[in-house]
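Peer 1: coordinates only, sequence not included:
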């Protein structure tokens, strides 16, 4: 206990308990001296007995700092001073409450010898009746049981506190991991879209070196804009990861994050793809896109973005139909269709391992929705998702 900072409430409670124990020790010492005064005991040993008992009462204030030393000294003093018996019981309780059973057993073994040693050093005292001996043994047993009960409860409280702290740390770690997974999904969805535009137009310039200057300038502009946006997305993601690693306290000094895409940004996404040379039709039947919840709008945007990226990779010349409809209470439905390529798939130079659709399924599931994808009997590839839109 030495050197360990305690809460204010615990410190006050400990001081109150020590004061009560001190008053109890003084009371027992006074009662023992009164009983001894009525016996035929020499005045000199009686005074020494009382002085030793009074001094041992002062040790109650040191019992928490040195419980074992206090118990040993109290036991030695009680060999001569019968008025220190109360202090010895308090010392025994302190050891039982703060030390292991092995230490308590050694102290109890020493205390068992105290009555026999008292008969040797204090022949002036009369032999105690058997009723008093039984009462003393019962008191020792009760004090031991009380102290060990207190120790068990303290250990249980500490273990419960450690378990709560461990569970809290686990929840924090899980939250951080969930945040990293979300960042990874955002990185894949955003960068895959930007880089696929880069690859598409760079490939077009490579295949058509004799293109007219206007087409070259348009493609170069798309490449420049896509590269810039990709760098911005990458800078944002790296900033989020650094802030997560540095801790929540350091995030106040970080640069503000860019606004996340919402349902109202879908037309701009379609326009970017059209400028890149894709044939995309948007059928939006959402009266107020800005009224959609932020999480729903962001998930819808990422689903459409990934659907366009997949269409660009696997069917670069096909027309893509994007349909978005929904209202509050009924949910938001997203459907992306494009004809499946016939024969060999045209190589676009854009790598892909199917992780995008897996990430979209996880994103839809986390939002409380569902996602389906695959070929249709009509020969189209269909990406369909439903997201909840609460009222």
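Peer 2: The structure has been received and is ready for your questions. Not measured: the values here are computed from a predicted model.

Peer 1: Could you use CA atoms for every contact and neighbour count after this?
Peer 2: Noted.

Peer 1: tell me what the helix or strand residue 160 falls within is packed against?
Peer 2: Applying DSSP states H and E as the criterion places residue 160 in helix 130-207. Where contact means 3 or more C-alpha pairs under 8 Å, 6 or more residues apart in numbering; DSSP states H and E, helix 130-207 is packed against helix 85-98, helix 213-246, helix 294-314, helix 355-366.

Peer 1: As JSON lines, those helices with mean neighbour count and distance to residue 165 would be great.
Peer 2: Compiled in JSON lines, the helices and strands packed on helix 130-207 are given as follows (neighbours: other C-alpha atoms under 10 Å; distance: least, C-alpha to C-alpha, whole Å):
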{"stretch": "helix 85-98", "mean neighbour count": "26", "distance to residue 165": "23"}
{"stretch": "helix 213-246", "mean neighbour count": "16", "distance to residue 165": "20"}
{"stretch": "helix 294-314", "mean neighbour count": "22", "distance to residue 165": "31"}
{"stretch": "helix 355-366", "mean neighbour count": "18", "distance to residue 165": "27"}
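
Peer 1: In addition, the following structure is provided for comparison:
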């Protein structure tokens, strides 16, 4: 229990005990909140009796003080045992004027216990009102007493239900905030996983292709070996740099810094990507039908998505159809969108030297959809061979 809860309990117990003593002495001295004095003289007499109430504390009602103290002790334990405390105080309030303490206990039950339990305890608290109405002769005073008791019980229960609603809404808000934070972390993890797949898989496939070529052709000319070794060295170096950049993204960035500080590829980088694949030994027929000015001013998000699509397509071609030519067609302009088509023959029975997750194309489809476009891929017969075709369309807003 927090310090604030202890302070609230202390004030509640003290206030309820003080009110219980006040009600007890008022009852002992036949004081009432109901107007029953017809004249000014009677009013003065009643006021004098009310003012003399503290003096009556010393006149023989110490038992009432003890009962009020016992009620305070019960109230102090109401958070742990709310229902037993409420039942005991309700029953004691029939004999002793402990209505304030009983109302506090009822409020606690309404705020912390199930609705069925709240209903049962409320019915028990209203039972003395019904018995009072049945025992005493009907009249305005009897009716006023019953109505006052019912209003007090209803008010205590209603306030407890109000506190319950506030607490439940606060808990729901905390739960929703935790879920939103978890979803945000999950999206970050998925984005990092896609980024690692898109970048590292491309570099590692280059390493695998050239290492495999050296393994199956150990007597290759010196120039070819040197070229393959250079590609392996460059690809390993670039893969290490990209891995370090991704690991930097996983660390907490400085205050006010962007989470993705590494340079991101754009549409103009497609030609460099194609040259890297050509250097690795993949024959690529490139048709790049975009104006240079439009390419330079292309939206970064669209360019990054296009780059990742082409990168994954070339990686798949090296992995699943090594040595086969690839045709890449990129067409687009602002206002008409960007179309990417990648086709390559599929070698029957080919196996990938680099194991894949099988989720690259799935991730690209999701990436294209998030960018407002679409991506489809299929294998179709082309004479005696089979051709794999990937077609992506991305929106390119007008300037």
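Peer 2: Arrived safely. Note that the coordinates shown come from a computational prediction; the quantities given were computed from them, not determined experimentally.

Peer 1: related to what we said a few turns ago, can you add distance to residue 188 of the first structure and give the helices and strands packed on helix 130-207 of the first structure back as JSON lines?
Peer 2: Putting those into JSON lines (distance: least, C-alpha to C-alpha, whole Å) gives the following:
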{"stretch": "helix 85-98", "distance to residue 188 of the first structure": "57"}
{"stretch": "helix 213-246", "distance to residue 188 of the first structure": "10"}
{"stretch": "helix 294-314", "distance to residue 188 of the first structure": "9"}
{"stretch": "helix 355-366", "distance to residue 188 of the first structure": "7"}
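
Peer 1: So which of those helices is nearest residue 147 of the first structure?
Peer 2: Closest to residue 147 of the first structure of these, according to C-alpha to C-alpha: helix 85-98, at 4.4 Å.

Peer 1: nearest to residue 175 of the first structure, of the helices and strands packed on helix 130-207 of the first structure?
Peer 2: helix 213-246 (10.8 Å).

Peer 1: what's the angle from the closest one to helix 130-207?
Peer 2: Per axes from the mean of the first three to the mean of the last three C-alpha atoms, to 10 degrees, the angle that helix 213-246 of the first structure makes with helix 130-207 is 170 degrees.

Peer 1: so what does the helix or strand following helix 213-246 of the first structure touch, helix or strand wise?
Peer 2: Counting by DSSP H and E, the next helix or strand C-terminal to helix 213-246 of the first structure is helix 266-275. The helices and strands touching helix 266-275 of the first structure, judged by 3+ C-alpha pairs under 8 Å, 6+ apart, are strand 279-285, helix 294-314.

Peer 1: if we compare the ones you listed, which one ends up closest to residue 110 of the first structure?
Peer 2: Counting by C-alpha to C-alpha, residue 110 of the first structure lies closest to helix 294-314 out of those; the figure is 70.9 Å.

Peer 1: Could you tell me where the closest one falls in the second structure?
Peer 2: The counterpart of helix 294-314 of the first structure in the second structure, using TM-score structural alignment, spans residues 300-320.

Peer 1: Look through the second structure and report the residue furthest from the middle.
Peer 2: Outermost residue of the second structure with respect to the C-alpha centroid, by C-alpha atoms, centre = their mean, is residue 41; its distance is 68.3 Å.

Peer 1: Quick check: it vs residue 47 of the second structure, distance?
Peer 2: Distance, residue 41 of the second structure to residue 47 of the second structure, by C-alpha to C-alpha, to the nearest Å: 10 Å.

Peer 1: do residue 184 of the second structure as well
Peer 2: From residue 184 of the second structure to residue 47 of the second structure the distance is 67 Å (C-alpha to C-alpha).

Peer 1: same thing with residue 161 of the second structure?
Peer 2: From residue 161 of the second structure across to residue 47 of the second structure, the span is 37 Å (C-alpha to C-alpha).

Peer 1: more crowded one of these two?
Peer 2: The neighbour count for residue 161 of the second structure versus residue 47, taken as other C-alpha atoms under 10 Å, is higher for residue 161 (21 against 12).

Peer 1: picking up where we left off before, for residue 342 of the first structure, find the nearest of the helices and strands packed on helix 130-207 of the first structure.
Peer 2: Across those (criterion: C-alpha to C-alpha), the nearest stretch is helix 294-314, sitting at 10.7 Å.

Peer 1: Now do that closest one and helix 355-366, the angle between them.
Peer 2: 160 degrees.

Peer 1: After superposing, tell me the mean distance of the helix or strand that helix 294-314 of the first structure is followed by to the second structure.
Peer 2: Following helix 294-314 of the first structure in sequence order, the next helix or strand is strand 319-327 (DSSP H and E). In the superposition against the second structure, strand 319-327 of the first structure averages 2.0 Å from its aligned positions (mean C-alpha distance after the TM-score superposition for the first structure).

Peer 1: Which neighbouring elements make contact with strand 319-327 of the first structure?
Peer 2: The contact analysis (3+ C-alpha pairs under 8 Å, 6+ apart) places strand 319-327 of the first structure against strand 279-285, helix 294-314, strand 331-339.

Peer 1: For residue 145 of the first structure, find the nearest of the ones you listed.
Peer 2: Of those, nearest to residue 145 of the first structure by C-alpha to C-alpha is helix 294-314, at 58.9 Å.

Peer 1: excluding its backbone neighbours, what's nearest residue 82 of the second structure?
Peer 2: Leaving aside its sequence neighbours, residue 82 of the second structure sits nearest to residue 109 (C-alpha to C-alpha, 6 or more residues apart in numbering; 5.5 Å).

Peer 1: gap between the one you found and residue 128 of the second structure?
Peer 2: Here residue 109 of the second structure is placed at a distance of 18 Å from residue 128 of the second structure (C-alpha to C-alpha).

Peer 1: who's more crowded, these two?
Peer 2: Taking other C-alpha under 10 Å, residue 109 of the second structure and residue 128 do not tie; residue 109 has more neighbours (30 against 18).

Peer 1: hang on, that one packs against residue 159?
Peer 2: No: Residue 109 of the second structure is beyond contact range of residue 159, at 10.7 Å (criterion: C-alpha atoms under 8 Å).

Peer 1: about what we covered before: what mean distance separates the match of helix 294-314 of the first structure from the matching residues in the first structure?
Peer 2: Looks like 1.3 Å for stretch 300-320 of the second structure (mean C-alpha distance after the TM-score superposition for the first structure).
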